[in-house]
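Trainee: Task: produce atomic coordinates for the following.
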Amino acid sequence: MLESFVTGFLVSGGIIVAIGAQNAYVLGQAVRRQHHWWSAGLCMSSDVLLLSAGMFGVGALLLTAPEAMNVLRWLGVIFLAWLAGQALYRAVQGRVGLDAAASDGRTRRQVLLATLAVTILNPQVYLDTLLLIPSVGAQQESAGLFLAGAASASVTWFSLLAWGGAALSPWLSRPLAWRAIDGVIGVMMAAIAVQLAVQPPVA
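Mentor: This next block holds a predicted model:
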């Protein structure tokens, strides 16, 4: 029984930890200390809901709606390109260092909407959480414990991103450091957008 939990944790963790748009966005918010726990919490909740749906067979519906997946794919490309452009613009123009009292004006609602968009506009998220991970779970002795392990991996990872990014922020107070952070995030977002555009996810 414990083996099912550990398998779920390792399989889900191995997929979630891979650097993606969602992780980059949450980490950026954490370094800014800007509604980062809300952002991370939304990612955790989304993963748990999608994984649960996948374990109950909802993922099979994806295979019957290739047009919808293609629309999501191109919306994701556009949104990721927009985020990349913003980050790269900040990297070129520069901005003030980290200031707990300063903000770029984003409200909690705006951060949550952006987090949701980064999550739902990536078709790979659905293939991973609704098809790939549940397909492994279906072979386990306890599907419930496998799901608990998979969900725990998501909660653990996004908690680490939120906590770790915020913990590092005092050492990232210089404008040059912010340029580097924005530059890295911008390049990552752009690379993911290009990959999504030229190489559609395959179930």
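
Trainee: Could you use CA atoms for every contact and neighbour count after this?
Mentor: Fine.

Trainee: can you pull the contacts of the residue most central in space within the chain?
Mentor: Geometric centre of the chain, nearest residue: residue 22, 2.1 Å, by Cα atoms, centre = their mean. Going by Cα atoms under 8 Å, 6 or more residues apart in numbering, residue 22 touches 43, 115, 118, 119.

Trainee: So what's the residue count around the first one?
Mentor: When you say that, I think you mean residue 43. Neighbours of residue 43 under the rule other Cα atoms under 10 Å: 22.

Trainee: Can you name the residues in contact with stretch 103-118?
Mentor: 21-22, 25-26, 34-35, 38-39, 42-43, 76, 79-80.

Trainee: Pick the one among those closest to residue 125.
Mentor: Comparing these against residue 125 with Cα to Cα places residue 22 closest, at 9.7 Å.

Trainee: quick one on the thing from earlier: quick one: the particular helix or strand that has the residue nearest to the centre of the chain in it to chain centroid distance?
Mentor: Assigned by DSSP states H and E, residue 22 belongs to helix 21-32. Averaging C-alpha positions (Cα atoms, centre = their mean, to the nearest Å) puts helix 21-32 8 Å from its chain's average.

Trainee: Please provide the structure for the following sequence as well, for comparison with the first:
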Amino acid sequence: MQAFWTGLGLGFSLIMAIGAQNAFLLRQGIRGEHLFMVCLICALSDALLLTFGVYGAATLTGRFPTLDIVMRLAGALFLLLYGIKGLASALRGGQALAPAGQTKASRGRTVGVCLALTWLNPHVYLDTVVLAGAVSSQQAPKGAFLAGAVLASFIFFFGLGYGAVRLRPLLAHPRVWQILDGLMAFLMWGMAVALLWPLIASSLIT
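Mentor: Here you go, the predicted model:
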């Protein structure tokens, strides 16, 4: 039972920081666009990554040492492009400000963005695969630890998404949406720089 509570606590601590994925989920909740699907994708993706971290991460990272570099480059590129899109939306002050129920993004596009923000973000792998995998090696049984961590993901993502629905009245003004999109853009760029910095630093040292 102790392993379950350890997994639950660790799961919450890993995903509570507002990153690219959580910011996107919060925005979808406020706009009321494909919310259940986005929450489910985030939670299931976390569950898959946690399962891999608990039962097999060490083998893959040992066999493919360049995987971290590839993940960082792909993730940074996507975050840079998504940040440009967010800033453009903030400067236009139009399309992204549509009320819930109007001018919704297509289901396919929403799924694509959600999957990209989840699976192209190296921080997700570092948290769910590397860190959770390392902690799980000290827990018994591992299945109980994994169950706690996965439960934390489902509670957090669905709580964040549907909790954001209550913020709609506070965020009805178009100016607020412009500020939100602008902040998200700079958040994406900051995360992209953070992902690339270890590669840049190592190249400068050598």
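
Trainee: and the helix holding residue 22 of structure 1, how far from structure 2 on average?
Mentor: Taken against structure 2, helix 21-32 of structure 1 registers an average deviation of 1.3 Å after superposition, with mean Cα distance after the TM-score superposition for structure 1.

Trainee: between the helix or strand just after that helix and helix 21-32, how many degrees?
Mentor: Per DSSP H and E, helix 21-32 of structure 1 leads on to helix 36-55 as the next helix or strand towards the C-terminus. Calculated by axes from the mean of the first three to the mean of the last three Cα atoms, to 10 degrees, helix 36-55 of structure 1 forms an angle of 160 degrees with helix 21-32.

Trainee: Show me what helix 36-55 of structure 1 is in contact with.
Mentor: Residues from elsewhere that reach helix 36-55 of structure 1 (Cα under 8 Å, 6+ apart): 22, 26-27, 29-30, 59, 108, 111-112, 115-116, 119, 126, 129-131, 133-135, 137-138, 143, 147, 150-151, 154-155, 158-159, 161-162.

Trainee: Scan structure 1 for its longest helix.
Mentor: Selection of the longest helix in structure 1 by residue count, based on DSSP state H, yields helix 66-93.

Trainee: after superposition, how close is whichever strand or helix holds residue 190 of structure 1 to structure 2?
Mentor: Element membership of residue 190 of structure 1 [criterion: DSSP H and E] is helix 175-198. When structure 2 is superposed, helix 175-198 of structure 1 averages 1.1 Å from its matched positions, counting by mean Cα distance after the TM-score superposition for structure 1.

Trainee: Same check on stretch 5-14 of structure 1?
Mentor: Taken over the aligned residues, the distance from stretch 5-14 of structure 1 to structure 2 averages 1.0 Å (mean Cα distance after the TM-score superposition for structure 1).

Trainee: Any buried residues in that stretch, and which?
Mentor: 5, 6, 7, 8, 9, 10, 11, 12, 13 (16 or more other Cα atoms under 10 Å).

Trainee: Same check on stretch 184-193 of structure 2?
Mentor: By 16+ other Cα under 10 Å, the buried positions in stretch 184-193 of structure 2 come out as 184, 185, 186, 187, 188, 189, 191, 192.

Trainee: Likewise for stretch 48-58 of structure 1?
Mentor: 48, 50, 51, 52, 53, 54, 55.

Trainee: Since that was my last question, I'll sign off now.
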